[in-house]
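kindly return the folded structure for what I paste below:
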Amino acid sequence: MSETEAVLSSYLAHLAGERGLAANTLASYRRDLVRYVEHLKNRGHVTFGGVAEDDVTAFLAALREGDDEHRALVASSAARAVSAVRGLHRFALREGVSGHDPAYRIRLPRQLRRQPKAIGVEEVERLIAASGPDGAPLTLRNRALLELLYGTGARISEAVGLAVDDVDLDPAAPQVRLGGKDGRTRPVPLGRFAGEALEAYLTRARPGIAAHGRGTSGLFLNARGGRLTRQGAWEVLQAAAERAGLAGVSPHMLRHSFATHLLDGGADVRVVQELLGRASAVTTTQVHTPATADGLREIYAAAHPRGRR
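Purely as a prediction, here's the structure:
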C-alpha cells in the first residue's frame, strides 16, 4: 500500500469515527478521494511530499471535463470533491506525513445559482385579481402590495419598509422611493395599475385599518393597524397564489418577472439593473450613464406590461 493510499484510509476512518459523517456523505468522500489518489498515482505521486498545487488544479479540471470513465461533474459535485481533497491534505499535514499543503489556495468552483422562474403576464394578472373579496379594506391593501411588488421589482423587505411619504402619486410623474440593501434609496416609476391600486388603498382602506393601531408611518399595515411584516406580506402573496391556482410563487419570482418582462419589452439591461437597485452590477469597464428620471419613466412606460398610463 502506498503512502497516499494509507493516509486516505486513515482519513476516512477519522471522518467516520471522530467527525461522524453520514454514511452517504462518507461514501461520496470515499469515491472522490479514491479517484484523487489514482489521479496522483498517474502523475507519478505515491507520497504527499511531491504533490504540488498544479496536481490539485489538474484534478479539478478533470472533474469538470470528465473522461472515458467518468462523467463531467456539475459545480456542486466538483465543489464537494475539492472540499474532500483539501481535507485530506490538511489531515496529511496535521499528521506530519507532509510538510506542506498544496491545496491550501485552491478555490472551490462557484456553484451554479438556479435562477427563479419568471411567471407570464397573464399569470401575474390572475395573481393580482385574486387579491381577495372585492372592496374589502384588506383586499385593497393586498392588491396595492402585489401591484407594487410586480410593478417596481421591489424586494419584499423594501416593500414592507416603505413609509406613506415614500409614495408620490403626482399624476405627471408617479413614483415610489425604494431603499436597497446598501442603505441608498432609488426612485422607481409607478405605472397606472400600481398607482391606482395604491391610491385606492391610501384613500379608501388605510385610514380605517390604521385606526386599529397606535399610529405608524408604514405604508402597508396589518389588520391590527401595525406595520405589515415580511411574513405577513409573504402570506398575502401565498394566499393570492393559492386562489389563482399558481404554485411556487415567491416575492423574488415577482421581482425576476418584473426584470424579465422589462427586457422582453425592449428595455436595456443597464436600465433594468438601475430600476432593481443593481447599477453597481455593471462592471467598471463598461460605460454607463444613469438614465434621467424622465428617461427611466419613458423606458419603463414603454417596456413594462403594466407600466403604461
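
C-alpha only now, for contacts and for neighbours.
Will do.

enumerate every residue touching Ile119.
Counting by C-alpha atoms under 8 Å, 6 or more residues apart in numbering, Ile119 touches 253-254, 257.

hang on, I meant Ala159
By C-alpha under 8 Å, 6+ apart, the residues touching Ala159 are 145, 148-149, 178.

the structure of the following sequence is requested for comparison with the preceding one:
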Amino acid sequence: MSDSSAGAGEEAADRDDLPESLIRLLGDYERHLVSERDLAPHTVRAYLGDVRGLLEHCGRLGIGDVADLDLRTLRSWLARLQTTGRSRTTIARRATAARVFTAWLHRTGRVATDPGAALGSPKKHKTLPPVLRADEAEALIRSAAALADDGTAVGLRDVAMLELLYATGIRVGELVGLDIDDVDDERRVVRVFGKGRKERSVPYGAPAGRAVDRWLASGRPALRGDGSGAALFLGVRGRRIDQRAVRDLVHRRIADVPGAPDIGPHGLRHTAATHLLEGGADLRSVQELLGHASLATTQLYTHVTTDRLRRAYQQAHPRA
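Model prediction:
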C-alpha cells in the first residue's frame, strides 16, 4: 500500500474520532483553502487529510484545544510518521501542511504564536528524473502519428496531446483543464492555469500547432457531445478528458519506443525542460515556461543536463 493510500484510510478513521469543535475548525479551514487561497480540489483534500492526522495525534497526546498546539507536538507527529514507514517526501509534504495550518491558526487569532514557523522538513532525496533523448521524443510522436493515419478522432486527439505536452512542458492537470479559447493559434501560445490558479502563457511550435488544428477540425467534432462544453480535449464519451486517460496514453506510446524509459506525462515535462536547457535556453525562461514558483525547483534540470553531459564525456573522451 502506498503512503498516500495508507494515510487516506487512517485519516478517514481519524475524522470520525474528532470532537465537534475540531470538525467545525476543519470546516473553517477548508473554506479558507478554497475561497481565499483558491487551491485545486485535490490540494485541498491533501491538506485537510494531513491536518486531520495531526489533530488525531494531538488527541492521543491529550491535547484537545489547538491553542495548546506547540512545536514539540508537531515534531512528535512527524517522528511518528517516520516510525510507521512514511517516505521522506510524504513527511516533508505533511510538514508543509502543518506549517500552512498553524500559520492560519495564528493569523486568525486561534493560537498566540505560530508553532509551525520553526518546524523543519526532512531533506528530500534529489533523484534525477528519467527523460527521453531528442530522438526518443521524436520516435514517440512518430509512433502515435502512425496510428492516427486513419484519421480517427481518438488518434488525432492523442497526437495533439502528445505534441502539446512535449512542446510546452505543461502539467497533465493543466493540459486537461485547457479550453478551446486558451489556444491562440496566431501567436502560437497556450494560456495555462497552473497551481494556485496562476495564469501563464506558454509558446508551442509548428508541429504541435498543426496537430491541434487537425484535432479541432476533424477529431473534436466527431467526439463532441452535450457534456463537452468548451473543453479542448475530449474523452470517448464526449466529456473533458481526465488525467488518467492521458497518463495511460503516454505509457502506451512510450512502450512503442525501443529502449526509452517508462515515463508518464510528468516525464514529458522533465524532457521538455531538459531539452530546452540543452538547446541553450536560460534558467529563468524555463522557470517561467514551467510555472515554477521557485528557481530552485527549475535548477533540478541543470543537474539532469550536467549528468547527461558527464556520461557523454566519459563515453567519448579518450582521457575521460
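
hang on, the earlier thing: among the contacts of Ala159 of structure 1, which are in strands?
Taking DSSP state E as the definition of strands, those contribute Leu178.

which residue ranges form the helices in the stretch 1-150 of structure 2?
Remark: helices assigned in the stretch 1-150 of structure 2 by DSSP state H, counting those that start in this stretch are 3-17, 20-31, 41-60, 71-83, 88-107, 134-147.

before we move on, what about structure 1?
3-14, 23-42, 53-65, 75-94, 121-129, 137-152, 156-160, 192-204, 206-210, 230-244, 251-264, 269-276, 293-303 (DSSP state H).

make JSON lines out of the ones you listed and add distance to Thr216 of structure 1.
Shown next, in JSON lines, are these (distance: least, C-alpha to C-alpha, whole Å):
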{"stretch": "helix 3-14", "distance to Thr216 of structure 1": "57"}
{"stretch": "helix 23-42", "distance to Thr216 of structure 1": "51"}
{"stretch": "helix 53-65", "distance to Thr216 of structure 1": "55"}
{"stretch": "helix 75-94", "distance to Thr216 of structure 1": "46"}
{"stretch": "helix 121-129", "distance to Thr216 of structure 1": "26"}
{"stretch": "helix 137-152", "distance to Thr216 of structure 1": "16"}
{"stretch": "helix 156-160", "distance to Thr216 of structure 1": "12"}
{"stretch": "helix 192-204", "distance to Thr216 of structure 1": "14"}
{"stretch": "helix 206-210", "distance to Thr216 of structure 1": "8"}
{"stretch": "helix 230-244", "distance to Thr216 of structure 1": "16"}
{"stretch": "helix 251-264", "distance to Thr216 of structure 1": "24"}
{"stretch": "helix 269-276", "distance to Thr216 of structure 1": "27"}
{"stretch": "helix 293-303", "distance to Thr216 of structure 1": "29"}
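
roughly how far apart are Gly218 of structure 1 and Leu127 of structure 1?
Per C-alpha to C-alpha, to the nearest Å, Gly218 of structure 1 is found 24 Å from Leu127 of structure 1.

please disregard the earlier target; I meant Ser157 of structure 1.
Ser157 of structure 1 sits 20 Å away from Leu127 of structure 1, going by C-alpha to C-alpha.

likewise Gly277 of structure 1?
25 Å.

most neighbours among the contacts of Ile119 of structure 1, please name it.
When neighbours are taken as other C-alpha atoms under 10 Å, the top entry among the contacts of Ile119 of structure 1 is Leu254 (29 neighbours).

this completes my enquiry, with thanks.
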